[in-house]
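*Asks:* Test case, fold it:
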Amino acid sequence: MRFARFGVPGSETPVVESEGRHFDLSSVTPTIDPAFFATHAADDFAAVRAALAEGTLPAFDASGQRRGAPLDRPGKIVCIGVNYSDHAAESNLAVPTEPVVFMKDPSTIVGPDDEVLIPLNSTKTDWEIELGVVIGQTARYLASPDDADAVIAGYVVSHDVSEREFQLERGGQWDKGKSCETFNPLGPVLVTRDEVGDPQNLRLRLSVNGVERQDGSTADMIFGIRHIVWYLSQFMVLRPGDLINTGTPAGVALGIEGTPYLRAGDVVELSIDGLGEMTNKFADASATSPASAPASPTTLEGAAR
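*Replies:* You can find the predicted model right below:
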């Protein structure tokens, strides 16, 4: 199955795609969030499958609608750095002997076509296409990488936008170069594990203003997806709806001498085999909140009341 969300930020309609058509999931769940996965992923989304088979879900017209991020407000975003050997080489970084782990603010998630803001005082905003892994069941001290598949709900295209000066030149942890507002466009769909086939054989592509910058394969990961999920479970509890960004292949601005970093007006296009495409236009940040910014949980709760 393929899950998506359509509509204005903070009020998206949850949708499931089946045989090229969209169906409204509102009768099953108010959104595609950690609670949805905690309730439905353990039995392979049986309620959704049954509703589709019985024809009880109303058709949804997605034409002209904004595409929201298919995952709403994950509990955490865990990122793996330097996970492709070609990216390590271009960045003059040693190939790690264990996964490099850092966290990213979950509120950075925006839709697959939403505007991305270049932070104030930024001169090195960079692109990174990544395969996103969405957790479906709690993973705590998994015995081996072979146990990882059972806790994975599905996969998604993730854009791990990074500010390299903030990340690497300003001291401290990487998080502050990764957690600027709008820095994680996601989508357009979340594809369940059973439909993806081999996640270690997916092609990732990214272009900037029509010029191809990244063309890699998940086959070239230093640490594979199963290893990453198992490894992380030894240090933290992975919960339903958590997102893991699994690293980026070569071709980022940081690694190519003379390649300009992103500026206002630049357009970045991304795709992963079987997971869809997204396009992000970049703009300068200001003191005003972006129109595409999702509402905070507090705002949403207030609106509900």
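*Asks:* Could you use CA atoms for every contact and neighbour count after this?
*Replies:* Will do.
*Asks:* so what secondary structure elements neighbour whichever strand or helix holds Glu212?
*Replies:* Secondary structure assigned from DSSP states H and E places Glu212 in strand 211-217. Where contact means 3 or more Cα pairs under 8 Å, 6 or more residues apart in numbering; DSSP states H and E, strand 211-217 is packed against strand 203-208.
*Asks:* what helices or strands is the strand it packs on leaning on?
*Replies:* If you count contacts as 3+ Cα pairs under 8 Å, 6+ apart, strand 203-208 packs onto strand 129-135, strand 211-217, strand 267-272.
*Asks:* of those strands, which approaches Tyr231 most closely?
*Replies:* Across those, Tyr231 has its closest neighbour in strand 129-135 (13.8 Å, Cα to Cα).
*Asks:* angle of that closest one against strand 211-217?
*Replies:* Taking axes from the mean of the first three to the mean of the last three Cα atoms, to 10 degrees, one finds strand 129-135 and strand 211-217 inclined to each other by 50 degrees.
*Asks:* Before we compare anything, build this one as well:
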Amino acid sequence: MKYMRVGPAGAEHPVACTGERYHDLSGVTADIDGAFLAAGALDGAGVAAETLPEIDITGLRIGAPIARPGAVLCIGQNYAAHAAESGAPPPEVPILFYKAPNTVVGPYDDVLIPRGSTKTDWEVELGVVIGRTARYLDSPEHALEHVAGYVTSNDVSERDFQLAVSGGQWSKGKSCETFNPLGPWLVTPDEVGDPNGLRLRSSVNDEPRQDSTTADMIFDVAYLVWSLSQYTVLEPGDLINTGTPQGVALSGRFPYLRHGDTVVVEIDGLGAQRSAVRDAP
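*Replies:* Reported below is the predicted structural model:
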């Protein structure tokens, strides 16, 4: 199953996707949020998407496929090649930082370059959405049972804010407005299968930047969910950004984003997003 949200920002409408058809979920849930996911989504409601009214989404804005999460947890340097291009050794334990939940925007919304920014960067990432509360999980073995689905995520970053004027924390360079385009879909685990072999790519102005697979992650999805549950309670609707592969501007091989650029990030089976880059007003 694929879930999505359509409509104006702040007034999105919940939708289920079956093939090329879109079904209105408003009779089942007010939103694609933690409560809906914790209850088992449509499976928990005992409703077949095909029985719900169809909706025409032509011309409608596509929002982030989940409502504003309670937490956006991010893993740094989780691909060895990306750690190397950042000038750091591969981490021995997952590096955790947070983004503000209000960074989450739709997959085709603009990305705004912050005032004073000279180093705004892109990062295609596999996003993991929690479906069941996870605290002190015994092992990674059953961690994926706590996952509601997967999503294409762009962990946009401002590198000077992150590194030069951070004060030692990364979140300052990660929490600017519009810095987490998400979607277009939340795809349930049964459609994704193994999340550790998905191809992910990015481009800027149609020029390739990143091209890798989640098989290159240092810490896989199950390990991350288990590990994070040892330090914080993961709640339904929370988003985990699992890290980005090599090919970002921080490497020095590419220019940073500027007003007028277009960024595309995509993951096989999870869809592509396309963001116009604009200077913040």
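*Asks:* TM-score, when you put one on top of the other?
*Replies:* The TM-score (TM-score structural alignment, normalised by the length of the second structure) is 0.97; 280 aligned residues with a Cα RMSD of 1.1 Å.
*Asks:* And the helices in the stretch 51-200 of the first structure, which stretches?
*Replies:* 85-90, 164, 193-196 (DSSP state H, counting those that start in this stretch).
*Asks:* Okay, the equivalent of Thr248 of the first structure over in the second structure and Gly106 of the second structure: tell me how far apart.
*Replies:* In the second structure, the residue paired with Thr248 of the first structure according to TM-score structural alignment is Thr244. Note on Thr244 of the second structure: its distance to Gly106 of the second structure, by Cα to Cα, to the nearest Å, is 19 Å.
*Asks:* Looking at the two, which is more packed in?
*Replies:* Remark: of Thr244 of the second structure and Gly106, Thr244 carries more neighbours, 32 against 25, as counted by other Cα atoms under 10 Å.
*Asks:* okay, the helices and strands packed on strand 203-208 of the first structure, which one's buried deepest?
*Replies:* By mean neighbour count, with neighbours taken as mean count of other Cα atoms under 10 Å, strand 129-135 ranks first of those at a mean of 28.
*Asks:* Distance check, the residue of the second structure most remote from its centre against Thr18 of the second structure.
*Replies:* Most distant residue from the mean C-alpha position of the second structure: Thr51, 29.4 Å away (Cα atoms, centre = their mean). Relative to Thr18 of the second structure, Thr51 of the second structure is positioned 11 Å away (Cα to Cα).
*Asks:* repeat for Leu52 of the second structure
*Replies:* In this view, Leu52 of the second structure and Thr18 of the second structure are 11 Å apart by Cα to Cα.
*Asks:* One more: Thr103 of the second structure?
*Replies:* 29 Å.
*Asks:* Give me the more crowded residue out of the two.
*Replies:* Comparing Thr103 of the second structure with Thr18 by other Cα under 10 Å, the one with more neighbours is Thr103, at 20 against 13.
*Asks:* Do I have it right that the more buried one meets Leu182?
*Replies:* No: using Cα atoms under 8 Å, Thr103 of the second structure is not in contact with Leu182, being 9.7 Å away.
*Asks:* follow-up on the earlier one: against the second structure, where does the strand holding Glu212 of the first structure fall?
*Replies:* Counting by TM-score structural alignment, strand 211-217 of the first structure sits on residues 207-213 of the second structure.
*Asks:* circling back: give me whichever of the helices of the stretch 51-200 of the first structure is most buried.
*Replies:* Most buried among those, counting by mean count of other Cα under 10 Å: helix 164, with a mean of 21.
*Asks:* hang on, isn't Ser171 of the second structure packed against Phe97?
*Replies:* Yes: the pair Ser171 of the second structure and Phe97 passes the contact test of Cα under 8 Å, sitting 6.3 Å apart.
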